[in-house]
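**Q** Here is the input, now give the coordinates:
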Amino acid sequence: MTAQPDILCIGSVLWDIIGRTPAHMGAGADVPGRITRLPGGVAMNIAMTLARFGVRPALLTAVGRDPEGDELVAACTRMGLVTRHIYRSDDLPTDRYMAVEGANGLIAAIADAHSLEAAGDKILRPLSDGALGRAGAPWAGPIALDGNLTAGLLADIAHSPLFAAADLRVAPASPGKAERLLPLLAVANATLYVNLEEAGLLGHRRFATAPEAAAALVDRGAARVLVTDGGRTTADGSREGIVTADPPAVLVTRVTGAGDTFMAAHIVAETRGEDRATALRSALDAAAQYVSGDIGS
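**A** Sure, this is the predicted structure:
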């Protein structure tokens, strides 16, 4: 019998095409730099970080049966990720994400995750067909879920008995998709990971700090929410109260994937049995190492 994975990562798995330069950039800038292509996507970034910590993640996503998809699945397999549950589409291309980063942070990005959206609930079949769960015996372990799924599918997940026994950890793919998570805000077994801008979109108002945002989202019904704010104070809010910590001061060399690294490291820390304050510091340390370039992509 094949061993079950330790955690499910549901969402975007695609090719990241990232242009980086040490120069400050504005609209219309044309500067020298480096362009890389690496496996990426929110679910993929989380899974890669989990694998670095010795956790065995399985991917539930959509990948095309094109050469790019074959190459992507092979790369995932080499990293130790479980790929046998991936939905492989004959007529949908493999998704891509393109971003430009300068010394002043993320300049612009475009996520082409249309194939994942078009695949819909096909990516969730292993949770109901007995491979990873079924009606009456749902998956009872941790799940990392990202907001690249459609709003309708995320709303279905919020009420689905197939997710009712899971430790559900949820992240928006971007501020533009943050409001897709509103149906999951009050789910009792869900922990949301958002940045300050995304928290404002979920709370329908601007927040000055992460602790303020975390407290407001808990007041709106969130069981638990972690709010990051770049290099400023991060907050872990729940009905038990607000825990805060400051990120280490580091030289930032990249930003794409930092939030995913934070989320994955936090899941691992709590799996190790760390309390809320210790887990928060562990996750911030891991994210700082990532953005400084001390951890490879």
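**Q** okay, CA-based contacts and neighbour counts for the rest of this
**A** OK.
**Q** tell me which strands and helices the longest helix seen in the chain is in contact with?
**A** In the chain, with assignment by DSSP state H, the single longest helix is helix 276-291. Counting contacts by 3 or more Cα pairs under 8 Å, 6 or more residues apart in numbering; DSSP states H and E, helix 276-291 packs against strand 241-245, helix 258-271.
**Q** wait, Pro211 sits on Thr244?
**A** Yes: between Pro211 and Thr244 there is a contact under Cα atoms under 8 Å: 7.1 Å.
**Q** overlap in contacts of these two?
**A** Counting by Cα atoms under 8 Å, 6 or more residues apart in numbering, the common neighbours of Pro211 and Thr244 are Thr233, Thr234, Ala235, Asp236.
**Q** Sticking with the first one, tell me its helix or strand.
**A** With secondary structure defined by DSSP states H and E, Thr233 is part of strand 232-238.
**Q** Tell me the gap between that strand and the middle of its chain.
**A** Here strand 232-238 is found 17 Å from its chain centre; the criterion is Cα atoms, centre = their mean, to the nearest Å.
**Q** just the strands in the stretch 101-250 of the chain please.
**A** 105-112, 142-146, 167-171, 190-195, 224-229, 232-238, 241-245 (DSSP state E, counting those that start in this stretch).
**Q** Before we compare anything, build this one as well:
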Amino acid sequence: MKDTPDILCIGSVLWDIIGRAPVHMRAGSDVPGRITRLPGGVAMNIAMTLTRFGLRPAILTAIGRDTQGAELIQSAELMGIDCRFLYRSDDLPTDRYMAIEGANGLIAAIADAHSLEAAGDKILRPLTDGRLGSAAQPWAGPVALDGNLTQALLAEIARSPLFARADLRVAPASPGKAERLAPLLPHPRATIYVNREEAGILCQRDFTTAEAAAEGLLSRGASHVLVTDGGSAAADGSRGQGVITATPPEVLVTRVTGAGDTFMAAHLVAEREGADRETALDRALAAAARYVSGDKPT
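**A** Have a look, this model is predicted:
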């Protein structure tokens, strides 16, 4: 194992319990389908995708000292994810996420990330005690940060010297948690990844296109934003360089949970490899399309 990971993924690592049915569903539907339990959470989904691109990510999160937590760590390590720096809690259970998906997309979901929220800044200790950095010598690599952290902790991260040199890549966990990212929006080293709905929540207005949403976020002080919009055109907005757009490939959608995290990871890798804005956006959209069609991103 390398002493230093390639990237830190900070946020939710939990079990995804997903029920999927091959038919259109609505509230109250009761249909046959499949139920799976897989490692998930925004930080975990990003880390899993990064390993497929040949990187070694480390996760900074809270996992309980329970059977589910031990199984989750074992699964992560088997995928090549560095688990040395995560926080194990004696009194908090391992978090879980439950979703129902139909042929018409996500029907409903509940995220139980209360243990991560309760752990607070304990998950950041490796960045303070010298294992991954300190206030005097902060971590200088990429960081994938997710909105399952509390708004207070995200605000602390936004002003913390521990992240003064980091390449911050920030994503909300869901539209319901998009507002938590507000303190990070003007951070000069942050790239914000949102969908059109989440952009509207951050800007407190409605947008009809990803392009308009990207322009709105830039006007609110963001330095670099990526806005997706399902099968419609996505946008990359950069201060001083304007907004570009690209349309994702058309695919048969077989799953949706984790698509945004895959997009973010693929975009990060493309930029890390020196791709220009257009190429990075195209590669991220292609990876997300492969993911929702049921294939692994490559």
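**Q** Can you pull the TM-score for these?
**A** Scored against TM-score structural alignment, normalised by the length of structure 1, the superposed chains reach a TM-score of 0.99; 296 aligned residues with a Cα RMSD of 0.9 Å.
**Q** re the thing from before, which one of Pro211 and Thr244 of structure 1 has more residues nearby?
**A** Ranked by neighbour count (other Cα atoms under 10 Å), Pro211 of structure 1 and Thr244 place Pro211 first, with 23 against 19.
**Q** do you know how far the more buried one is from Ile7 of structure 1?
**A** Distance, Pro211 of structure 1 to Ile7 of structure 1, by Cα to Cα, to the nearest Å: 29 Å.
**Q** Is it possible to get a markdown table of the helices and strands packed on helix 276-291 of structure 1 that adds distance to Ala140 of structure 1?
**A** Listed next are these as a markdown table, based on distance: least, Cα to Cα, whole Å:
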| stretch | distance to Ala140 of structure 1 |
| --- | --- |
| strand 241-245 | 26 |
| helix 258-271 | 14 |
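**Q** Among the ones you listed, which comes closest to Leu184 of structure 1?
**A** Closest to Leu184 of structure 1 of those, according to Cα to Cα: helix 258-271, at 16.8 Å.
**Q** now the closest one and strand 142-146, what's the angle there?
**A** Interaxial angle of helix 258-271 of structure 1 relative to strand 142-146 (axes from the mean of the first three to the mean of the last three Cα atoms, to 10 degrees): 170 degrees.
**Q** Give me the contacts around helix 258-271 of structure 1.
**A** By Cα under 8 Å, 6+ apart, helix 258-271 of structure 1 touches 42-43, 45-47, 49-50, 53, 55, 193, 276, 279-280, 282-284, 286-287, 290-291.
**Q** Quick one: buried ones out of those residues?
**A** 42-43, 45-47, 49-50, 55, 193, 276, 279-280, 282-284, 286-287, 290-291 (16 or more other Cα atoms under 10 Å).
**Q** Pull the contacting residues for the nearest residue to Leu162 of structure 1 once chain neighbours are set aside.
**A** Leaving aside its chain neighbours, Leu162 of structure 1 sits nearest to Pro138 (4.9 Å; criterion: Cα to Cα, 6 or more residues apart in numbering). Going by Cα under 8 Å, 6+ apart, Pro138 of structure 1 touches Leu127, Ser128, Leu132, Pro161, Leu162, Phe163, Ala164, Ala165, Ala166.
**Q** out of the residues you listed, which are buried?
**A** Using 16+ other Cα under 10 Å, the buried members of the contacts of Pro138 of structure 1 are Leu127, Ser128, Leu132, Pro161, Leu162, Phe163, Ala164, Ala166.
**Q** Mind putting those residues into a markdown table with distance to Asn148 of structure 1?
**A** Formatted as a markdown table, these follow (distance: Cα to Cα, whole Å):
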| residue | distance to Asn148 of structure 1 |
| --- | --- |
| Leu127 | 18 |
| Ser128 | 21 |
| Leu132 | 21 |
| Pro161 | 21 |
| Leu162 | 19 |
| Phe163 | 17 |
| Ala164 | 21 |
| Ala166 | 19 |
